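Student: Sequence plus predicted model, see below.
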Amino acid sequence: MIIHDFTSQSSLMNQFISELREVTIQKDSMRFRRNIERVGEILSYECSKILARTTEIIETPLGTKEMTLPAKDVVICSILRAGLPLHQGILNYFDTAENAFVSAYRNHIDDGDEFEIVVNYMATPSLEGKTLLLVDPMLATGRTMKSVYDVLLQQGIPKNIHIISVLGSTQGVDYVKEHFPEDTHLWIAAVDNELNSRGYIIPGLGDAGDLAYGTKRHFDSAQ
């Protein structure tokens, strides 16, 4: 795996990350969503530098110009619901991309530390031979990302895979590095070194989905 970790880089993105972490600022859910969106925009720009290219002749009012442009084979797949603002930030830049959505969540067994990943919804175009941008703001254990990827493979084998996350743990980065193809690219704004017993990033920023959209409950559709 090729890892693009911006943790130690001094840039404007650090301002957005610090606001995402800050308990007083993150209470403003609109600002929280927008900061995730802005991180997605920056990571999209960085990612775009290495995507496949095509050459097109562009007609201007006074002539023509040959331009090198990113290939139009991108599918953005976000993990609901926390991935939505990050998805929007990426879509702001890859505005001609196809879109996919997968619902996945942790089911803590008997409310203990152990959990399983439940995937219960997917909407996606074919992924065969395309560039997949797999989007989730939090890369904690990496198990959700792997479970979603396994389900997505039912829709075809991507030509290229790029994982885009706002914040991760060292353990999560190591997990996806082990379980994804070697030529996968990981784009991540910040990495923390610790997970707690329930698999949450320390110091992290809390539950990104709750901070963006409010607290939730999980319901068994069979009931």
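Tutor: Arrived safely, thanks for sending.

Student: Going by C-alpha atoms from here, please, whenever you check contacts or count neighbours.
Tutor: Will do.

Student: What's the local residue count around the closest residue to E66 other than its chain neighbours?
Tutor: Among residues not flanking E66 along the chain, I57 sits closest, at 4.5 Å (Cα to Cα, 6 or more residues apart in numbering). For I57, the count of nearby residues is 10 (other Cα atoms under 10 Å).

Student: thinking I57 is in contact with T64, fair?
Tutor: Yes: the criterion here is Cα atoms under 8 Å, and I57 meets it with T64 at 6.5 Å.

Student: circling back to that earlier point, quick one, what contacts the residue nearest to E66?
Tutor: T64, K65, E66, M67 (Cα atoms under 8 Å, 6 or more residues apart in numbering).

Student: Next one for the comparison:
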Amino acid sequence: MSDQHNPPSTRTVPPNVHVSSHPLLQAKLSQLRSSSATTRETRNLVHEIATILGVEAFASGWKATGTGKTDCTPLGLEYETQGIDPANIALVPILRSGLGMIEAINDLLPSAVPIYHLGLFRERFSLQPVEYYNNLPFQRSEQSSDINNAAASVAVLLDPIIATGGTAEAAIQLLREWGVQRVVMLSILGSEDGVKRAAACWPEGVEVWIGAVDERCNDKGMIVPGLGDIGDRLFVAIGK
């Protein structure tokens, strides 16, 4: 089917994938695709798109809940404070480019949460993910020294791009082995096959929230039309 009848933002995706239809996000994504966007503009657009994605993701399956604490308004009136459920959250950016989304999501949350990092890169020829950094804290269970209890029940996984899906799949499996009950992945753009691969690796435990889905990757594993190497664009590393 041609793109005229099946635009990138509405391609067929699994039920645990949520593609944004927010008009502001789509307008900003169009600006981000442009080769003329400066580094500063790129960083701002990634931040703004991540904010919209975060608002959409947190509006689904999350709820406000009382903290059991009270505070006073400027008029001296007491009120019960609210938090969010689940409260046991960790943010996990995939290095490098996931760092560009951290501030936006952290600012949305009502209180500070742990931030852990996963370093994964795609081997140049095989395009398979290689892990080079992982600071997920290992916690031993009281019942068994061999079982890891995650320090969070929900991991918010951040990576602007899901290209082949190999990196996303590897990160999700690492978080699952760590012991989280749920992974919420936020991405700006993905290829159709890559998004399906990420969503299928743990269907009951993963939600993918994404700005748009493009048709495919080229033979170098780059999404087309895509938006280039977002890590290089964020960190002025073009030509490395």
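Tutor: Right, received. Where do you want to start? Because the structure is predicted, anything quoted here is derived from the model rather than measured.

Student: Can you pull the TM-score for these?
Tutor: With the length set by TM-score structural alignment, normalised by the length of structure 1, the two chains reach a TM-score of 0.85; 209 aligned residues with a Cα RMSD of 2.1 Å.

Student: quick one: secondary structure of the residue mapped onto G168 of structure 1 from structure 2?
Tutor: Aligned by TM-score structural alignment, G168 of structure 1 pairs with G190 of structure 2. Look at G190 of structure 2: counting by DSSP: H, G, I helix; E, B strand; the rest coil, its state is strand.

Student: Verify the contact between G190 of structure 2 and A212 for me.
Tutor: Yes: in this structure, G190 of structure 2 is within contact of A212 by Cα under 8 Å, at 6.6 Å.

Student: Same drill for those two, tell me which one is more crowded.
Tutor: Counted by other Cα under 10 Å, G190 of structure 2 and A212 do not tie: G190 has more neighbours, with 29 against 24.

Student: Could you report the separation of that one from I115 of structure 2?
Tutor: 24 Å (Cα to Cα, to the nearest Å).

Student: Doesn't A104 of structure 1 lie inside a helix?
Tutor: No: counting by three-state DSSP, A104 of structure 1 is not part of a helix but strand.

Student: what's the burial count for the counterpart of it in structure 2?
Tutor: Alignment note (TM-score structural alignment): A104 of structure 1 maps to L120 of structure 2. For L120 of structure 2, the neighbour count with other Cα under 10 Å is 21.

Student: L120 of structure 2 is in contact with A168, isn't it?
Tutor: No: counting by Cα under 8 Å, L120 of structure 2 sits too far from A168 to count as a contact (9.3 Å).

Student: who's in contact with the residue mapped onto S29 of structure 1 from structure 2?
Tutor: Using TM-score structural alignment, the partner of S29 of structure 1 in structure 2 is T39. Taking Cα under 8 Å, 6+ apart, we find T39 of structure 2 in contact with R233, L234, F235, V236.

Student: Same question for M138 of structure 1.
Tutor: Counting by Cα under 8 Å, 6+ apart, M138 of structure 1 has contacts S165, V166, L167, G168, A208.

Student: Repeat that for A104 of structure 2.
Tutor: A104 of structure 2 touches H47, E48, A50, T51, counting by Cα under 8 Å, 6+ apart.

Student: three-state assignment of the third one?
Tutor: Meaning A50 of structure 2. Of the three states, A50 of structure 2 takes helix according to three-state DSSP.

Student: What lines up with it in structure 1?
Tutor: In structure 1, A50 of structure 2 lands on G40 (TM-score structural alignment).

Student: corresponding residues in structure 2 for stretch 81-89 of structure 1?
Tutor: Mapped onto structure 2 using TM-score structural alignment, stretch 81-89 of structure 1 covers residues 96-104.

Student: Any buried residues in the matching stretch, and which?
Tutor: By neighbour count on 16 or more other Cα atoms under 10 Å, the buried set for stretch 96-104 of structure 2 is R96, S97, G98, L99, G100, M101, I102, A104.

Student: Contacts for stretch 31-48 of structure 1 next, please.
Tutor: 13, 16-17, 19-20, 25-26, 70, 85-90, 92-94, 137, 164, 166, 187-189, 211-212.

Student: Tell me roughly how far it lies from structure 2 on average.
Tutor: Its aligned residues in structure 2 lie a mean 1.1 Å from stretch 31-48 of structure 1 after superposition (mean Cα distance after the TM-score superposition for structure 1).

Student: now the residue nearest in space to the middle of structure 1, nearest residue through space, not along the chain?
Tutor: Geometric centre of structure 1, nearest residue: V135, 2.1 Å, by Cα atoms, centre = their mean. Of all residues not flanking V135 of structure 1 in the chain, S78 sits nearest, at 4.5 Å (Cα to Cα, 6+ apart).

Student: distance from the helix or strand containing the one you found to structure 2 after superposition?
Tutor: Per DSSP states H and E, S78 of structure 1 falls inside strand 74-80. Strand 74-80 of structure 1, aligned to structure 2 and superposed, deviates on average by 0.6 Å (mean Cα distance after the TM-score superposition for structure 1).

Student: Identify the residue of structure 1 aligned to D232 of structure 2.
Tutor: Match for D232 of structure 2 (TM-score structural alignment): D210.

Student: and its match, what is it in contact with?
Tutor: Counting by Cα under 8 Å, 6+ apart, the residues that D210 of structure 1 touches are A82, K216.

Student: So it: helix, strand or coil?
Tutor: helix.

Student: Return the distance of T81 of structure 2 relative to A87 of structure 2.
Tutor: Counting by Cα to Cα - T81 of structure 2 and A87 of structure 2 are separated by 14 Å.
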